[in-house]
Every structure is written in C-alpha cells, then in structure tokens.
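Have a look at this fold, sequence not included:
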C-alpha cells in the first residue's frame, strides 16, 4: 500500500463524484421512465460501456498519480467486481423469492446500486478516519475478513434466507402489504387505506443485504490501499456496472459453482495481508508486507482457476448449481414452519 496519502484536490473529488452521480442518474431515469425487459444485446452494450469507463478512469489515474496508486486502483476494482458478482447471486434470490416482474427488476437493481454506493461511502469515510487514528484497525479488519472467509467457506453451498431476514419479517408483521406490484409503485391506496407493495419489501431486503456486503467489501479494499479516493473509485466503478452485469450473466450465475470458495480464499488472503501490515508497522518491522502486484497475481489466479473449474464441473455434471454462500447456516424449512405454527 502507498506509504503516503495522495494529494487529491477538491476539484478532482468533485468531478469524480459528479461523474458517478451522473451515471447513476441516467440509470434512474431509464428505470423510471421506460420499464422494460433488458435483453442480452442491451445488457452487453451497457456492460462494455461501464467496463470501458472504469478502465479509462484507471488509465487516467495511473498517468496522473503513478503506477503504484494506479495498480492499487485496478486491484481494488478487481476485488470489488468479484465481490459484486456474489452480490448478484443474492439479487437473483431476492428477485425469485418475491417474484419481481422483469419490467421492475431494472428499478430494483438501480436502487440497490445507489444504496450500496451510499453505504460504502459512509464506511469508507469511517474506515479512513479510523485507520488514520489507530493502526490496530488493520488487525481488526484482517480478523473480520478471515472470519468472513471461514464462514463463507463453511456455508459455501447455501443460499441466504431472505425470508428469515429480521427487517423483512418485521416489515411483513407491521405493514399492510398488497398482493401485487401495482405498476411498480412502492405505496398505494386500497379503499382509502394506505398500503405498501411487495416492491417495498424487495427494496428493504436489498438494503439490508447491501449493508452486509459493505461491511465485508470496505475492509477488503482497504487491504489493498489506504487511499480513501482509490477505495471510493474502485467501489463506485465496480458498482456502476452491476445492473447491466445482472441482466448479462444471470443465466450463467448458476454455473459458477466454486465462486464462493474462490471469494473465501481471496478474503482470507487479504485478511492475512492486513494483519501482516499491522505487524510490520506496530510490532515487528521485519515482518514483510505483501506487495500490491503480488495481490493482483494471486487474485487473478484464484478467479481464473475458480471460473475454469466451475465451467468444467457444470459441463460434467449439469445438475450442479452454484450458491452465493451465507455467513450463517440456513435454518431448515421445517423449523421455520414450526415457528409459524407456534405463532398462530
């Protein structure tokens, strides 16, 4: 990681945030004004566009601030993009659980991306402040990532239980909910009674999942760089392409059977990297720091092996299905049904 903080001007920050907000605004306008099923061609075009924007920004950043910070950006972008694919799995599960119509999925995804970016911005500011005040935060972040990696690996063949989400359950219990989506509105009136639509519950589920992913992704990218600007840029540009990527690869997600295993290895590696950073700075200076270039090599190799192995596995066994993994064991359906019966 870079030893000194980059001198990023207020103008550069403003232009970067302005670009991100502009691209998000375009997504919001398209989702709100023209709800429709997004086909493969449209999804491909948007995906290529967002990747080109991210790469173009990286080239500009490297030319202006040097190869070190530039490499940190590209590694951070790769890590966040990898984690965002796992996020897509959960989005697919949420869409399926609530039977979201095709024409409203665009709106849900855009909301999820906006909320994820806002949460990440908050955690970035908090993380940067803590790191500048207390170097042992490297140790805490490292332990958090290793714990997450272990839990993700243990439950790599499970799906998160959306219905068991405490916020979703509370919303179902206290709010009057319509049976249909009412044209994609969040609120409606039925015989003079104000009610929420299932789309409101979908956004609640997306929001809580975004919070959990922010708790993992921000420490992960801080394991690559301590530069708040680089952390924000890597997160922002990886999230901007998430909507289009969802429609492009949602039919292929089931084939990435080893993705959760690969992500657990990446998170564990970055966790170890953070702990070694803390040991080097606060305990024993002779403890080596893992170079950013080595991190890039390890992450690329893990993702490549995971992708190839997944495709080989599903070709040999078409019944094999990928799962996003979970940080806790999913409760059995029978146990949930017993609880519902007891509540009655």
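Structure's in. What do you need? Given the structure is predicted, the values throughout are model-derived calculations rather than measurements. Numbers count the residues shown, from 1 in each chain.

Only C-alpha atoms from now on, for both contacts and neighbour counts.
Will do.

Could you report the neighbour count for residue 94?
A count of nearby residues for residue 94, using other CA atoms under 10 Å, gives 22.

chain center to the helix or strand where it lies: distance?
Secondary structure assigned from DSSP states H and E places residue 94 in helix 67-97. In terms of CA atoms, centre = their mean, to the nearest Å, the centre of helix 67-97 is found 5 Å from the chain centre.

And stretch 131-151, by the same measure?
With CA atoms, centre = their mean, you get 18 Å for stretch 131-151.

What residues sit buried inside that stretch?
136-151 (16 or more other CA atoms under 10 Å).

closest to residue 258 among these?
residue 149 (13.8 Å; CA to CA).

coming back round to it: between the buried residues of stretch 131-151, which sits nearest residue 31?
Closest to residue 31, out of all of the buried residues of stretch 131-151 and judged by CA to CA, is residue 148, at 33.7 Å.

Would you verify that the closest one is located in a strand?
No. Under DSSP: H, G, I helix; E, B strand; the rest coil, residue 148 falls outside any strand and is assigned helix.

So what angle separates the directions of the next helix or strand after the helix holding residue 94 and helix 67-97?
Following helix 67-97 in sequence order, the next helix or strand is helix 102-133 (DSSP H and E). Per axes from the mean of the first three to the mean of the last three CA atoms, to 10 degrees, the angle that helix 102-133 makes with helix 67-97 is 140 degrees.

Help me confirm that residue 226 comes into contact with residue 127.
No. Using CA atoms under 8 Å, residue 226 makes no contact with residue 127, being 9.2 Å away.

tell me which residues in the helix holding residue 94 are buried?
Quick answer for helix 67-97 (16+ other CA under 10 Å): 69-95.

Could you do stretch 114-133 as well?
114, 115, 116, 117, 118, 119, 120, 121, 123, 124, 127, 128.

Put together JSON lines for those residues, with distance to residue 264 on each row.
Listed next are those as JSON lines, based on distance: CA to CA, whole Å:
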{"residue": "114", "distance to residue 264": "26"}
{"residue": "115", "distance to residue 264": "24"}
{"residue": "116", "distance to residue 264": "21"}
{"residue": "117", "distance to residue 264": "23"}
{"residue": "118", "distance to residue 264": "25"}
{"residue": "119", "distance to residue 264": "22"}
{"residue": "120", "distance to residue 264": "20"}
{"residue": "121", "distance to residue 264": "24"}
{"residue": "123", "distance to residue 264": "21"}
{"residue": "124", "distance to residue 264": "22"}
{"residue": "127", "distance to residue 264": "22"}
{"residue": "128", "distance to residue 264": "24"}
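
farthest pair in the residues you listed?
Farthest pair in the buried residues of stretch 114-133, by CA to CA: 114 and 128, 21.0 Å.

Tell me where this protein has strands.
187-190, 193-196 (DSSP state E).

any chance of the ones you listed in TSV, plus mean neighbour count and distance to residue 60?
Below are these laid out as TSV (neighbours: other CA atoms under 10 Å; distance: least, CA to CA, whole Å):
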stretch	mean neighbour count	distance to residue 60
strand 187-190	13	44
strand 193-196	14	45
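
Next one for the comparison:
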C-alpha cells in the first residue's frame, strides 16, 4: 500500500507547505531580520545532520507519535488492508494505517521547517517557492521507488545535503546583513560590505555538492567491494 500512502502524504505535504510558504512570505515582508533566524536554523540543521546518529531522531519522533496516539485513540495491532477503521469483536477501532498517515504528516512538517527557509534563500517569490515544492512533490512517488534501494549505497549523501544547508544558511546571513534594520547591528543600517551570493553560484554549489557526495559514495562502495573480494 505504499503508493496509496505516498499519495496521501503528498496531499498533506502540499497543504502544510502551502501554509508554511504563506507564513514565511508574510514574515519576510514585515520582518527582514527573520533571515538571521532562517540562516541560523539551517546551519544548526546542517551540523545536526552531520553529527547526529542516523535515524535516531526519526525513531524517537515515531515512537512518541505512536505512544500519544495509542493513549487517546483505540488502535488495533493489525492492518486491515488500506482501511483506516476496522471491526474487532464487534468494536470499531482504527488500524495502524492511521499511525502511518500521521507519521508522514509530522515528518513532512519537520522537512518543511528545513526546506522552506532554504528555498527562500534562493527566491522570495511565494509563487515560485510553492511551484518548486509542487513539482518536487509530483515526482516524489517515482523517486521514492527509484532511489529507495540506492540510499544505503549513497553513504555520503547526507554530508552533501548538510553542506548545501549550511551554504544556504550563510547566504541568508549575508542577505540579512544587506537588508538589516536591527538598531543594535550597525546602527540599523545595511551592512554593504557583506558579499552577495548569486543564484547561479548557489546552483553551482548545490550541483557540485551532490556530484561530489555521489561520486565519493560510489568510489567508497567500489573499494569496499574490492577489499571484500580480496578477503574471500
């Protein structure tokens, strides 16, 4: 039932991200200093992704969701196809599919917190931000099954993504300095000596980071396979 679950997840993602984009656009329009917060958060997220043990945060969040749902809602232990509700001994209960849907919604909420500020680092046009999210989510189902088996082989991919997040975070810092209005920073005047990072440079860094992370992963896998063959 992964296709059905992914489709439901895409719908949730569009709704959540649409709300986040509207909120982000309103904050940017009225509070230029929000770029400092966006930048700091992206740098923090990048550091966390590099040093945090893989899947630890996801497992903790998932277990918390399960505990909360089971405390307040009667949920059966077994699935009943793709149904959200089932009947057990004459009693109506929800199936674990509800936990799956809620987990997807919460997970996308977490990703939106990371990705929306990153996109605003490229453009502040709300329509373009939403359009990029829409096209990305449209291809999500296909990419899920295409890349699902490859992610374990791309061992350095998370470092490439972390570098991109940190780079966009620094770019947001520089942009915040250019539009600075905080009275305790440079007397509320823009800091013009801060470098302005172009979108073309940003695109080049993103592509280069993904290429380096992918090639490094493939080389490491190849060396590991050769070493295993020698040991045999």
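In hand now; what should we look at? Keep in mind the model is a prediction, meaning the values are calculated, not measured.

Tell me which other helices or strands the helix holding residue 94 of structure 1 touches.
If contacts are counted by 3 or more CA pairs under 8 Å, 6 or more residues apart in numbering; DSSP states H and E, helix 67-97 of structure 1 sits against helix 40-65, helix 198-222, helix 228-240, helix 242-249, helix 259-278, helix 292-316.

Adding distance to residue 160 of structure 1 and mean neighbour count as columns, could you present these in TSV?
As requested, these are exported to TSV (distance: least, CA to CA, whole Å; neighbours: other CA atoms under 10 Å):
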stretch	distance to residue 160 of structure 1	mean neighbour count
helix 40-65	26	16
helix 198-222	10	21
helix 228-240	21	24
helix 242-249	18	22
helix 259-278	13	24
helix 292-316	21	16
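
Residue 13 of structure 1: which of those helices is closest?
If we rank these by CA to CA, the stretch that ends up nearest is helix 228-240, at 7.6 Å.

Between helix 242-249 and the closest one, find me the angle.
Going by the same axes, to 10 degrees, helix 228-240 of structure 1 makes 40 degrees with helix 242-249.

which residues in structure 2 does helix 228-240 of structure 1 align to?
Under TM-score structural alignment, the alignment places helix 228-240 of structure 1 onto residues 126-138 of structure 2.

Need the residues that contact that stretch.
Residues outside stretch 126-138 of structure 2 that contact it (CA atoms under 8 Å, 6 or more residues apart in numbering): 10, 13, 14, 17, 18, 21, 22, 25, 116, 119, 120, 123.

Mind doing that once more with 10 Å?
By CA atoms under 10 Å, 6 or more residues apart in numbering, the residues outside stretch 126-138 of structure 2 that reach it are 6-7, 9-11, 13-14, 17-26, 112, 115-117, 119-120, 122-123, 140, 143.

swap in stretch 99-114 of structure 2?
5-6, 8-18, 20-21, 38, 41-42, 45-46, 58, 61-63, 65-66, 69-70, 75, 84, 97-98, 115, 118, 133, 165.

Once aligned, what mean separation remains between that stretch and structure 1?
Mean deviation of stretch 99-114 of structure 2 relative to structure 1 after superposition (mean CA distance after the TM-score superposition for structure 1): 0.8 Å.

in structure 1, what residues pair with that stretch?
Under the criterion TM-score structural alignment, stretch 99-114 of structure 2 matches residues 201-216.

Map residue 71 of structure 2 across to structure 1 for me.
Using TM-score structural alignment, residue 71 of structure 2 pairs with residue 173 in structure 1.

count of neighbours near that match?
Count around residue 173 of structure 1 with other CA under 10 Å applied: 10.

For it, which residues are in contact?
Residue 173 of structure 1 neighbours (CA under 10 Å, 6+ apart): residue 167.

where's it relative to residue 201 of structure 1, distance?
Residue 173 of structure 1 sits 11 Å away from residue 201 of structure 1, going by CA to CA, to the nearest Å.

Please apply the same query to residue 210 of structure 1.
Applying CA to CA to residue 210 of structure 1 and residue 201 of structure 1 gives a distance of 14 Å.

What residue in structure 1 is paired with residue 19 of structure 2?
So residue 19 of structure 2 corresponds to residue 122, using TM-score structural alignment.

Residue 82 of structure 2 now?
So residue 82 of structure 2 corresponds to residue 184, using TM-score structural alignment.

any idea how far that match lies from residue 210 of structure 1?
Distance from residue 184 of structure 1 to residue 210 of structure 1, by CA to CA: 21 Å.

Spatially nearest residue to residue 165 of structure 1 (excluding sequence neighbours)?
residue 205 (7.5 Å; CA to CA, 6 or more residues apart in numbering).

Confirm for me that residue 162 of structure 2 is in contact with residue 118.
No. Counting by CA atoms under 10 Å, residue 162 of structure 2 does not reach residue 118; the two are 11.7 Å apart.

I figured residue 171 of structure 1 hits residue 197, correct?
No. Between residue 171 of structure 1 and residue 197 there is no contact under CA under 10 Å: 11.3 Å.

Among these two, which residue is more densely surrounded?
The neighbour comparison of residue 171 of structure 1 against residue 197 (other CA under 10 Å) goes to residue 197, with 22 against 17.

Contact partners for the more buried one?
Residue 197 of structure 1 neighbours (CA under 10 Å, 6+ apart): 175-189.

just the buried members of the residues you listed?
177, 178, 181, 184, 186, 187, 188.

what's the counterpart of residue 161 of structure 2 in structure 1?
By TM-score structural alignment, residue 161 of structure 2 lines up with residue 263.

re earlier: what does the helix holding residue 94 of structure 1 correspond to over in structure 2?
Under TM-score structural alignment, there's no match for helix 67-97 of structure 1.

Okay, the residue nearest to the spatial centre of structure 2 and residue 21 of structure 2: tell me how far apart.
In structure 2, the C-alpha nearest the mean C-alpha coordinate belongs to residue 111, at 3.0 Å (CA atoms, centre = their mean). The gap separating residue 111 of structure 2 from residue 21 of structure 2 is 13 Å, by CA to CA.

What of residue 105 of structure 2?
Counting by CA to CA, the gap from residue 105 of structure 2 to residue 21 of structure 2 is 16 Å.

Check residue 225 of structure 2 too.
In terms of CA to CA, residue 225 of structure 2 sits 45 Å off from residue 21 of structure 2.

Dump the helices and strands packed on helix 67-97 of structure 1 to CSV, plus distance to residue 103 of structure 1.
Output for the helices and strands packed on helix 67-97 of structure 1, formatted as CSV (distance: least, CA to CA, whole Å):
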stretch, distance to residue 103 of structure 1
helix 40-65, 14
helix 198-222, 12
helix 228-240, 20
helix 242-249, 12
helix 259-278, 28
helix 292-316, 30
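
Noted, bye for now.
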